[in-house]
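**Q** Here is a sequence with its predicted model. Questions after.
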Amino acid sequence: MLSTLKPVNIIIVDDSVDNLEVIKAVLERPGVNILTSDDPTEVLDLCISSEISIALIDVKMPVMSGFDLLNQLKGNPLTENIVVILMTGYSMSNDEVFHGLSNGAVDYLFKPLDMHIMTAKVNSLLTMVHYRRDIEQKNKELEYFQSDLYLAVEEAKRGKIIKENFLANMSHEIRTPLNAIVGIANLLKTSGLNPIQLKMMELMDFSSTALLGIVNDILESFQIDAGKIILKPEPTDITELFITVADAMRPLAQEKGLVLGYTIIGELPPMIKADPLRVKQILMNLINNAIKFTQEGRIDLSLSATESTVSNVELQFKVKDTGPGIPESAIHQIFQRFEQLEDKTWQKFGGTGLGLSIVKRLVELMNGKIEVDSVLCQGTTFSFTGSFELSDEAIPVDITHQKISHHILQDFHNVTVLLVEDNKINQFVAVKMLQNWNVKVDVAENGLEALYKLKLKNYDLVLMDTHMPVMNGIEATQKIRREMPAHINRIPIISFSASVIEHEKKEALDAGVNDFLEKPFQPKMLHEKISRLTGYQ
């Protein structure tokens, strides 16, 4: 881990010099700097100057109590993130214990100190500090990657081949550390954090999701340019899809104090042929845009059939907000890529200027149209109209998925997985995730090592990364399917990659993988695929 290169600074505060010496002697180890103080009045300055990460503070001290010092540390923005353990006697009342925890302490040590318990608790906090440092470092790396991404866009315009390579490389380079951040956040959220730490994890999760949204928008925009987006119409219950999207977006509106409602006007056909993923994408982009620019009021959605024939129906989706409105002279500008209105009222909301550009081009791929009706200081209405073929087919019911959805993230029994992954952090995240579900897991660093391990042991499933040294995931999958004995070559393989380039997915499927998972992924997605492919009930 990157964070282990820099020592963790710990301070011990106790008015007894003998106690300080004993505790320091027990906790001393490589990679840790220990400071001590018998004067609590000097501790705040010491914490700031020495970048303290963990503090062990005695509660009962003259001049200033441990509670007062705790409040002082938590009240200063330079020291508020220090992890504090309070030390006290067993005679402390429950109210006093509650007082310390509610003011920001994470735990107590009771005197006389049990050195084994103290060491275990400090070790746990050191692990958390290392995780936090890794996350901070990865966030910095992602900021640099994002900056490089925008600079490289202009270079990629020189040609289609350069653009394709750029998309593949940047997708992999950004999503690989992002997968680590999302994975570690998911692991930490289930590791018994206190409310303050859990809030920090939620904020980090929100930031990671926002950054992933930016990356996805940029990649999606250029894939449309390159003609890589192909619509895949299938039987779709458009009413159910519309309601599902509205329900999914409502919590986001409620977080801003907005009301989100929907109306279905008239009678709609039970089934149409549409690409449900792209219709959802259009609606969610429009709704997200409305929520973003609306400070108070409501978002109203509507769906209606404007025209119909024996074989087709024209549907109109509307998203109406009570935001600031758009000047008529600037309406053409909002659909242009990377463009934002120069008006300072709009600039304060930020964003990449890609969401509406993607919406417009997806609508055009559907041979539909997008219109805007806006009144300054009153609100804006986006209308998406498209013609869809009627369908008599029913949507197939996935029984396996229905069962899994009621038992999300249940433990597996007697399931053994071979993880083929070269990135150490992603190895750690995937192994912990699988072990949390009681999965037995072995790790191979590359495809060649995976082939060797498959000959020595029986596995129920292989998780195969795409980009690896020595032998990549595509080559390894081809050899498993074509050269391995029958009892091995039929093993289920899930290919996962930080690249979202369509031809890579096709290459993986052509090579013989059973399913494909994009990094970063949520644990539920991996759990469902393992359940389905192993036939776990």
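**A** Sure thing, it's come through.

**Q** contacts, neighbours, all on C-alpha from now
**A** Noted.

**Q** Report the contact partners of Ala305.
**A** Ile265, Gly266, Glu267, Leu268, Val313, Glu314, Leu315, Gln316 (CA atoms under 8 Å, 6 or more residues apart in numbering).

**Q** cutoff 7 Å now
**A** Shown in contact with Ala305 (CA atoms under 7 Å, 6 or more residues apart in numbering): Leu268, Val313, Glu314, Leu315, Gln316.

**Q** Which members of these occur in strands, if any?
**A** Using DSSP state E, the subset of these located in strands is Val313, Glu314, Leu315, Gln316.

**Q** ok, of the residues you listed, which one's closest to Met87?
**A** Nearest to Met87 among these: Gln316, at 65.3 Å, using CA to CA.

**Q** what's the distance between that closest one and Val215?
**A** As judged by CA to CA, to the nearest Å, Gln316 and Val215 stand 29 Å apart.

**Q** Over to Ile287?
**A** Ile287 is 19 Å from Val215, by CA to CA.

**Q** The structure to be compared is supplied as follows:
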Amino acid sequence: MVKDSSDITGSVSARQRTAATEENFEFFRSVFYSLNDAIFIHDPNSYAILDFNDATCSMYGYTPEELKNLSLGDLSADDLVFSQSKARSLLEKARTEGPHSFEWHAKKKGGELFWIEANARHISAAGINYCLLTVHDISERKKNEEFSRESEERLRTLINSMQDIVCFKDGEGRWLEANDFDLKLFRLEGVDYRGKKDSELACYSEFYHDAFMTCESTDEKSWLAGAATRSDENIPTPEGDERVFDVIKVPTFTPAGRRKGLIVVGRDITERKRAEKALLAAKEEAERLSRLKTEFLSNMSHELRTPLNGVIGFVRLLSESPLEAAQKEYCSIALGSAEHLLHVVSDILDISRIESGRVSLSKDRIDIFNFMSGLIAQFKKAASARGVNFIFEFDAGINCSVTGDNLRLSQIFMNLLSNAVKFTEKGSVKFGVEKLSETPEEISLKFFVRDTGIGISEDRIGDLFQIFSQLDMSNTKRFQGAGLGLSIVKKLLALMDGRIDVKSAVNEGTCFSVELRLPKNERAESIVKNNMELKMGRIKSRGAIKALIVEDNFANAYLCQLTLEKVGIASEIASDGREAVEKFSAGKYDLILMDIQLPEVNGFEAALAIRKKCAERGTPTPIIALTAYVQQSDREKCLRFGMDGYVAKPFTIETMIDSIEKVLCG
């Protein structure tokens, strides 16, 4: 039988199609079994497992034979959430609604639970329907999500426990998240605030309207700044007061520079602000009281020194006049008492100035030998009168002058020498110095004042430098004093970076040691001892000199006149600054002695007016400040106002002559 050629061709084509189909089937089967994700093929009705790939066995830990006999329930967690019926309903959903994905808590052979993401879809092959389930192990992702969730929860708990404003906004300024404190502060509890701007939230509360609008304004400033900003923001409370918050706003941006978000953190600093305000008020009050104290001390200095100037000056003049022996003794006692009072007043004022930090150290050139010799000359007579030998020891290795505050150094050693002479009734007082070390720039010296006086017990040495402290506080104490001298000594030495040491024993004596490191000066020239007669002679050699004394206190003005007469200087008196300017304008004077505290026009104003007149005439007239204001700042102020010299009250004839000689003779 001969077949038709078309039949043969059709038969060949059928075989080819069959072969191609089988080839495709093997290809897809190979792909199916080699995929990394697990794949199940289920019966579309019973959802029994029909087939699966190798990855499924690896994922669940079963052999192919074991897996064939299991159901979806066997491969799920043992709870109602991940039950067999729930699994069937999810697979059924793929039939009715189309392919969909879901997460599932699966179970391995050994009972270990893990998370999968499953994708279910119904397919048809060769006219047969199947349910295809693709499974991906997402355990690691779930672990990370859980870690992130727990971290977020911890962070949220932490933020909500903070008594600070914490708020997150998006790039448009809409609220994303806020902590409990922030919501409570703005009364937003129960309000759907997310996605709303401050201007929208302002509508929820008229009370907080302004606060919300301020927040929106400062948000914009942060965006424009492009960096974190910080400001104080006032937020009202229903109780009627305002809370002040220190608010930090941090803007964030996308890589392209667009606004991404804003982090807002604010801390309530109301109490701190109140404390700062109270502290500032206390500081201002302290400064006010300090100014009052300064003014009081300055006035007290003037009011006490002015009458003392008259007392001491006239007693000195009286003692120089012909007197009987008893009268001279009375003058000596009166002068000693007045000078003691002046010393106490000066000590009290000094303590106050030192404690208030108003003492500045000058830089004088000091020849150590002459400096110490001058101090000895002041105390040697008093020591001899008590039958006490005064000894001077000087280290020959000291051959330079130094830079220091001559006045304050004198004050230190005068206090120490005064105590040594006062507390020594027999024996000796020794004043000396030795070199400790020396460099090209400075020299370290150790001064000492050693006496054979009453001494001090070791347990009382620490009290020596306490203010107003005296070893004998009884009503029958033998030695006078206010207990200020050594306190001043220690405070002055502290300003000079020096130190003082004391060694003493009762009835054996005391030794005070003072160590100072002083800058060296050029070698001191030979200094001629002050000779008052020589200075007076130089003044008189200038010929007739006429002075104008500007002083509102008659006693002091008269004392000045008598002092000037001793050197042949004629004088006139002006009782206030206005009269002084008028007299100077109308007459010719070679010298002016100017008090500072004057009625009508004070000494500073008068000095400026006189200086102006001098400029018009083209001839300067020396002006010496004659005042009871004795602080260093007072001296400097006098010089700034055009004065040429300065004499502090109470003055001595020596200080007056010295100053006049300097301004007239150069």
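**A** That came through fine. Being a predicted model, the structure only gives us computed values, none of them experimental.

**Q** what TM-score do we get after superposing?
**A** The TM-score (TM-score structural alignment, normalised by the length of the first structure) is 0.66; 382 aligned residues with a CA RMSD of 2.8 Å.

**Q** of the contacts of Ala305 of the first structure, which stay in contact in the second structure?
**A** For those, the contacts that persist in the second structure are Leu268, Glu314, Leu315, Gln316, with contact defined as both residues aligned by TM-score structural alignment, their matches' CA atoms under 7 Å.

**Q** of Ile287 and Val215 of the first structure, who's got more company?
**A** Neighbours were counted for Ile287 of the first structure and for Val215 using other CA atoms under 10 Å; Ile287 has more, 26 against 18.

**Q** The more buried one matches what in the second structure?
**A** In the second structure, the residue paired with Ile287 of the first structure is Leu417, using TM-score structural alignment.

**Q** do the same with Asp422 of the first structure
**A** Using TM-score structural alignment, the equivalent of Asp422 of the first structure in the second structure is Asp552.

**Q** Name the nearest residue to that match, sequence neighbours excluded.
**A** Residue nearest to Asp552 of the second structure in three dimensions, not counting chain neighbours: Ser575, with 4.4 Å by CA to CA, 6 or more residues apart in numbering.

**Q** mind checking how far that neighbour is from Ser437 of the second structure?
**A** 56 Å.

**Q** the more surrounded of those two?
**A** A direct count of neighbours by other CA under 10 Å for Ser575 of the second structure and Ser437 places Ser575 higher, at 18 against 11.

**Q** OK, contacts around Asp223 of the first structure?
**A** Careful, residue 223 of the first structure is Gln; it's not Asp. When the contact criterion is CA under 7 Å, 6+ apart, the partners of Gln223 of the first structure are Ile229.

**Q** That one - that's part of a helix, no?
**A** Yes. Applying DSSP: H, G, I helix; E, B strand; the rest coil, one finds Gln223 of the first structure inside a helix.

**Q** That one pairs with which position in the second structure?
**A** In the second structure, Gln223 of the first structure lands on Arg353 (TM-score structural alignment).

**Q** what's the answer for Phe388 of the first structure, then?
**A** In the second structure, Phe388 of the first structure lands on Leu518 (TM-score structural alignment).

**Q** That match - that's part of a helix, no?
**A** No. Under three-state DSSP, Leu518 of the second structure sits outside any helix and is assigned strand.

**Q** my guess is it meets Glu442, correct?
**A** Yes. Counting by CA atoms under 7 Å, Glu442 is a contact partner of Leu518 of the second structure at 5.6 Å.

**Q** Neighbour count: these two, which is higher?
**A** When neighbours are counted by other CA under 10 Å, Leu518 comes out ahead of the other of Leu518 of the second structure and Glu442, with 19 against 16.

**Q** Give me the spatial nearest neighbour of Asn234 of the second structure, chain neighbours excluded.
**A** Val244 (4.6 Å).

**Q** now swap in Ile331 of the first structure and tell me
**A** Distances taken as CA to CA, 6+ apart put Val372 closest to Ile331 of the first structure, at 7.5 Å, once the chain neighbours are dropped.

**Q** residue boundaries of the helices in the stretch 101-250 of the second structure?
**A** 139-161, 180-185, 198-201, 209-225 (DSSP state H, counting those that start in this stretch).

**Q** quick revisit: roughly how far does the residue nearest to Ile331 of the first structure sit from Thr385 of the first structure?
**A** For Val372 of the first structure, the distance to Thr385 of the first structure equals 12 Å [CA to CA].

**Q** just Glu267 of the first structure next, same as before
**A** Counting by CA to CA - Glu267 of the first structure and Thr385 of the first structure are separated by 16 Å.

**Q** more neighbours, those two?
**A** More crowded of Glu267 of the first structure and Thr385, by other CA under 10 Å: Thr385, with 21 against 9.
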